[in-house]
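Colleague: Fold the following for me, if possible:
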Amino acid sequence: MMATTSPAFVWRACWRSARPNFLVLSPLCAGLAVTTAWQDGHAPAGLTILLVLLAALLAHAAVNLFNEHHDFVSGLDATTTRTPFSGGSGSLPEHPAAAGAVRHAAFACLAGVLAIGAWCLWRSGPVMLLYGLLGMALVVAYTGWLTRRPWLCLAAPGVGFGTLMVVGANQALTGMFSATALAASLVPTLMVSALLLANQLPDIEPDRRAGRHHLAIVLGVGRAARLVAGLVLAAFAVVPLAWLGGWLPGWAWLMWLAAPAALKLAVGLWRLPADVSPGDPAPLVPLLGLNVALLLASLALLNLGLWLAA
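Modeller: From the prediction side, this is the model:
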């Protein structure tokens, strides 16, 4: 008992509950705010870039920490079959005494986001208040409220990681709205929503029993998987359409180096057996892993293309 309540175990539980393996997503999304600013001819200061990236990282960690705490205290963790990509970290079921510390860590991350947001508000004007209020609402409301509203639950992750982390952060960096940033933001908007929907597939039954009502529950595994495939392919269609419209440079086509993996993922999702059971996630796990790798690779390539074009 002493070991599980020692500071080292509490810190480890908080670290694991923040899901550090997945936090790389936020700097890749916020990175698009930086590379689109460079593409538009701006040169944000290094400190400003660092603060924007830190705010994105803290916001992502806060969502994860709130989610881990909620799923533990609600009893959902006890009924979920964890995979490397769904079902939480398992940290709090192993160390229940750390639940309070995880909740405090979530609020501490949120306080950091608020502090940086206040600085952005002072620097870039009152328009940042809209981005900030929407972002805070998504962080706080996602697990307890949005997961009971199917279409809002689908849209929320994409809006957070796409619209807010790219368009909002770009405006914080430049003081101006950017059509380039809006076009680039559509990629994470679509792909992150697809990622969260895919990761809900193994948890359909536990989530249903816990009172959630997201789109994976509404559609079932087969139709939800096909929606994921459609969203991923739509994200790749953004590049040629935005390039033709003059909103993204030709170097953005670098993202299409990941197109074969996107096609493989879409075909795999479309061909999922009709009788696949969310209670047996084994057929889903390779596709979930490919989905994560595809998202990170696509964003890295898009950032690289925008940087080369700047």
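Colleague: Please make it C-alpha for all contacts and neighbour counts, starting now.
Modeller: OK.
Colleague: How about residue 158, nearest residue that isn't a chain neighbour?
Modeller: residue 189 (3.7 Å; CA to CA, 6 or more residues apart in numbering).
Colleague: does the one you found count as helix, strand or coil?
Modeller: helix (DSSP: H, G, I helix; E, B strand; the rest coil).
Colleague: Just to check, it is in contact with residue 165?
Modeller: No - taking CA atoms under 8 Å as the definition, residue 189 is not a contact partner of residue 165, at 9.8 Å.
Colleague: These two: who's more crowded?
Modeller: Taking other CA atoms under 10 Å, residue 189 and residue 165 do not tie; residue 165 has more neighbours (32 against 25).
Colleague: and the more buried one, what is it in contact with?
Modeller: Each residue near residue 165 by CA atoms under 8 Å, 6 or more residues apart in numbering is listed here: 26, 29, 30, 33, 56.
Colleague: which one of these has the most neighbours?
Modeller: For the contacts of residue 165, the largest number of neighbours (other CA under 10 Å) sits with residue 33, at 34 neighbours.
Colleague: list the helices and strands the strand or helix carrying it packs on?
Modeller: Here residue 33, judged by DSSP states H and E, is contained in helix 25-39. Where contact means 3 or more CA pairs under 8 Å, 6 or more residues apart in numbering; DSSP states H and E, helix 25-39 is packed against helix 46-73, helix 169-174, helix 179-200, helix 285-309.
Colleague: Show me what it is in contact with.
Modeller: Residues from elsewhere that reach helix 25-39 (CA under 8 Å, 6+ apart): 43-44, 49, 52-54, 56-57, 60, 161-162, 165-170, 173-174, 178, 180-181, 184-185, 188, 296, 299-300, 302-303, 306-307, 309-310.
Colleague: Another sequence for comparison is provided below:
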Amino acid sequence: MTSMFKQAGTVLQAMRLPFLLLTLAMMLLVSAIATYEGFEWSLPLFFLICVAALAAHLSVNLLNEFEDFESGLDFQTDKTPFSGGSGGLPANPAVAESVAAAGYFFLGMVISLGGFFVYLRDWSILPLGLLGVVLIVTYTSHITRYPWLCLIAPGLAFGPFMVVGGFMVLTGEFSWLAFWVSWIPFLLVNNLLLLNQFPDEAADRRLGRFNIIMRLGREGGLRVFKSFLVLSYLALAYLIIDGWLPYQAAFGFLSLLLVVPLWQKLRTPAPDLIQLMPALGINVAVVLTMPVLIAVGLYQGLS
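Modeller: From the prediction side, this is the model:
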């Protein structure tokens, strides 16, 4: 009985459940855009979309944990609350196959629900769904070896794929507003994974990975990070000024209160792990709060 509880605990640890807040933030954004554009959407259907999105996130987390354990990467990284893996499998290696099985179980859920969504709507949502499945399966083993693809894959998954795809399933229609807004989380989530790669740089090199930090160096990686951060706020400003979003969406700029200390933490060209630790946490807060604040603004724009 103790062994069974220990196995279940390790699988739960490998799920990285706190990270699922990112998916929930994207789902809130989807519902806010649909409501702002005047669609009457189904709450049960929205629940199923959330389940599919969470299953996709869980699948990629679990498969990433399993593959990083199998490759030996998890034994070489400096663990932080935001990078380096959960540490569950190195502590309990016998549970590895269970973690992989759980990852494929959630992938099966994604495919099954995706099939239902195609049946419910039409074939137009199939390309995004297929690309999402390919990204889940290939991210750790293949995408991490191509710097520019590794840089943008996370943002594509949580931005255009999740926001636009979720909107299309929820409403049955394509929305240019959802499309343009989705590029804000695209930029933010790219930055989330990019900054998290700094503590793992040495271990990633030894395992043959080749991300943007290795391609451009640490200074170049920070320049990309800061460029994406600035572009996310410029995109929000443009969408408000051009009339795509109501002025209430400017609530998103409140997250700049977090960006100021984040920017200060990253002033040095090659921050070490001690400098990075607070920056990693603040960056997570920025990535979560900006889309949520935009969603709140959209709901406020209806009143």
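Colleague: Of the contacts of residue 165 of the first structure, which is the nearest to residue 86 of the first structure?
Modeller: Distance to residue 86 of the first structure, by CA to CA, is smallest for residue 26 among the contacts of residue 165 of the first structure, at 17.9 Å.
Colleague: The aligned partner of the closest one in the second structure and residue 118 of the second structure: what is the separation?
Modeller: For residue 26 of the first structure, the aligned residue in the second structure is residue 23 (criterion: TM-score structural alignment). Relative to residue 118 of the second structure, residue 23 of the second structure is positioned 21 Å away (CA to CA, to the nearest Å).
Colleague: now do residue 20 of the second structure
Modeller: Note on residue 20 of the second structure: its distance to residue 118 of the second structure, by CA to CA, is 24 Å.
Colleague: cool, residue 270 of the second structure as well?
Modeller: Distance, residue 270 of the second structure to residue 118 of the second structure, by CA to CA: 47 Å.
Colleague: repeat for residue 272 of the second structure
Modeller: Residue 272 of the second structure is 47 Å from residue 118 of the second structure, by CA to CA.
Colleague: who's more crowded, these two?
Modeller: Comparing residue 272 of the second structure with residue 118 by other CA under 10 Å, the one with more neighbours is residue 118, at 15 against 12.
Colleague: Can you tell me what that one aligns to in the first structure?
Modeller: Checking TM-score structural alignment: residue 118 of the second structure goes with residue 121.
Colleague: what's the answer for residue 234 of the second structure, then?
Modeller: Here residue 234 of the second structure is matched to residue 237 in the first structure, going by TM-score structural alignment.
Colleague: on that earlier part again, check the secondary structure at the match of residue 118 of the second structure for me.
Modeller: helix.
Colleague: Identify the residue nearest it in space, chain neighbours excluded?
Modeller: Among residues not flanking residue 121 of the first structure along the chain, residue 128 sits closest, at 5.3 Å (CA to CA, 6+ apart).
Colleague: The one you found: neighbour count?
Modeller: Neighbourhood size, residue 128 of the first structure [other CA under 10 Å]: 21.
Colleague: now swap in residue 298 of the first structure and tell me
Modeller: Residues lying near residue 298 of the first structure (other CA under 10 Å) number 26.
Colleague: my guess is it meets residue 258, correct?
Modeller: Yes - the criterion here is CA under 8 Å, and residue 298 of the first structure meets it with residue 258 at 6.1 Å.
Colleague: one step back: post-alignment, the helix holding residue 33 of the first structure versus the second structure, mean distance?
Modeller: Compared with the second structure after fitting, helix 25-39 of the first structure deviates on average by 1.1 Å (mean CA distance after the TM-score superposition for the first structure).
Colleague: Can you find the partner of residue 104 of the first structure in the second structure?
Modeller: Per TM-score structural alignment, residue 104 of the first structure is aligned with residue 101.
Colleague: That match: helix or strand, and which one exactly?
Modeller: Using DSSP H and E, the element containing residue 101 of the second structure is helix 96-120.
Colleague: what's the answer for residue 261 of the second structure, then?
Modeller: Short version, using DSSP H and E: residue 261 of the second structure is in helix 256-265.
Colleague: With the first structure overlaid, how far apart is that helix on average?
Modeller: Following the fit onto the first structure, the mean deviation recorded for helix 256-265 of the second structure is 2.5 Å by mean CA distance after the TM-score superposition for the first structure.
Colleague: And that helix, what does it pack against?
Modeller: Helices and strands touching helix 256-265 of the second structure, by 3+ CA pairs under 8 Å, 6+ apart, are helix 273-300.
Colleague: tilt between the helix it packs on and helix 183-196?
Modeller: Angle, helix 273-300 of the second structure to helix 183-196, by axes from the mean of the first three to the mean of the last three CA atoms, to 10 degrees: 170 degrees.
Colleague: hang on, the earlier thing: return the distance of the match of residue 118 of the second structure relative to residue 162 of the first structure.
Modeller: In this view, residue 121 of the first structure and residue 162 of the first structure are 20 Å apart by CA to CA.
Colleague: All set, thanks.
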